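Asker: structural data only, the sequence is not supplied:
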């Protein structure tokens, strides 16, 4: 008969959700990369980004500049590769 009274280890069955502060920090890093990029010079090239504080990284693509009511905005797509997985975001600054 198997003795089930002894437990040698245990593991959480589902991964923990990423800390909100890590996501906020990554969003700030992506926003800084988008706002500082020279869109004309890039000519549609992908802009890589990395956040040493969280270990996340990714790429910004499809960056376009729009004028709306006298304001200049930038629309973009960004990937985020981190310890909790890979995600695709669409954003506007």
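Answerer: That came through, no problem. Every value quoted in this text rests on a predicted model; they were computed, and no experiment measured them.
Asker: going by C-alpha atoms from here, please, whenever you check contacts or count neighbours.
Answerer: OK.
Asker: so the residue lying closest to residue 86 once chain neighbours are set aside, which state does it fall into?
Answerer: Nearest residue to residue 86, sequence neighbours excluded (C-alpha to C-alpha, 6 or more residues apart in numbering): residue 80, at 5.6 Å. Here residue 80 is recorded as strand under DSSP: H, G, I helix; E, B strand; the rest coil.
Asker: also residue 77?
Answerer: Following three-state DSSP, residue 77 is assigned to strand.
Asker: so who does it touch?
Answerer: In this structure, residue 77 makes contact with 60, 61, 62, 63, 88, 89, 90, 91, judged by C-alpha atoms under 8 Å, 6 or more residues apart in numbering.
Asker: and the last one, that's in a strand?
Answerer: Yes: judged by three-state DSSP, residue 91 forms part of a strand.
Asker: my guess is it meets residue 73, correct?
Answerer: No: in this structure, residue 91 is not within contact of residue 73 by C-alpha atoms under 8 Å, at 10.4 Å.
Asker: how many neighbours does residue 58 have?
Answerer: 21 (other C-alpha atoms under 10 Å).
Asker: putting a second one here so we can go through both:
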């Protein structure tokens, strides 16, 4: 009879069991040895971590966003409308303004003129309707000299 056709011998269990035990011991030794080898090799430590100074990066200056440019353009348009308004003829009426460059528009109200330390100034409240929403601002423009008006204060409410 050939070896394949022989019936299973119960004595072979001991051979199978000893082979399985030997394989399990080898696996256990490897599993214990790997972490120990990593510790012996230095491993990873946050105390030993340093900044890599060999990598060089650079940045570019942040460009002004279109919204900021639009707001500055609208601010200049409002300044021009406030400085050119005839307060006595208005009689408390709102002054409309529109900026064709940005598509924004609004109205200027509560326009009042005063002299602070000999300097002519105009205080106002302005609304601004644009693609990014509606806002209300308080501001002040003052005559700087040679007929030029300068925005002294312009803040959102």
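Answerer: Structure received. None of these values were measured; they are calculated from a predicted model.
Asker: mind listing the helices in the second structure by residue range?
Answerer: Taking DSSP state H, the helices of the second structure run over residues 12-40, 66-84, 87-90.
Asker: right, and those - which one's nearest residue 145 of the second structure?
Answerer: Minimum separation from residue 145 of the second structure across those (C-alpha to C-alpha) falls at helix 66-84, 12.7 Å.
Asker: what does that closest one rub up against?
Answerer: So helix 66-84 of the second structure is in contact with 95, 97-99, 101-102, 104, 108, 111, 122, 124, 126, 141, 149-151, 154, going by C-alpha under 8 Å, 6+ apart.
Asker: quick one: buried residues of that helix?
Answerer: Buried residues in helix 66-84 of the second structure, counting neighbours by 16 or more other C-alpha atoms under 10 Å, are found at 70, 73, 74, 75, 77, 78, 79, 80, 81, 82, 83.
Asker: before we move on, the earlier item: same check for the contacts of residue 77 of the first structure, but in the second structure.
Answerer: Using both residues aligned by TM-score structural alignment, their matches' C-alpha atoms under 8 Å, the second structure keeps these contacts from the contacts of residue 77 of the first structure: 60, 61, 62, 63, 88, 89, 90, 91.
Asker: I'd like the distance between the fourth one and residue 41 of the first structure.
Answerer: Right, the one you point to is residue 63 of the first structure. Residue 63 of the first structure sits 12 Å away from residue 41 of the first structure, going by C-alpha to C-alpha, to the nearest Å.
Asker: now do the fifth one
Answerer: According to C-alpha to C-alpha, residue 88 of the first structure stands 24 Å off from residue 41 of the first structure.
Asker: likewise for the third one?
Answerer: Counting by C-alpha to C-alpha, the gap from residue 62 of the first structure to residue 41 of the first structure is 14 Å.
Asker: out of those two, which sits in the busier spot?
Answerer: The neighbour comparison of residue 62 of the first structure against residue 41 (other C-alpha under 10 Å) goes to residue 62, with 14 against 8.
Asker: measure the residue nearest to the more buried one when sequence neighbours are not counted to residue 83 of the first structure for me?
Answerer: Distance criterion C-alpha to C-alpha, 6+ apart; nearest residue to residue 62 of the first structure, sequence neighbours excluded, is residue 76 at 5.2 Å. For residue 76 of the first structure, the distance to residue 83 of the first structure equals 23 Å [C-alpha to C-alpha].
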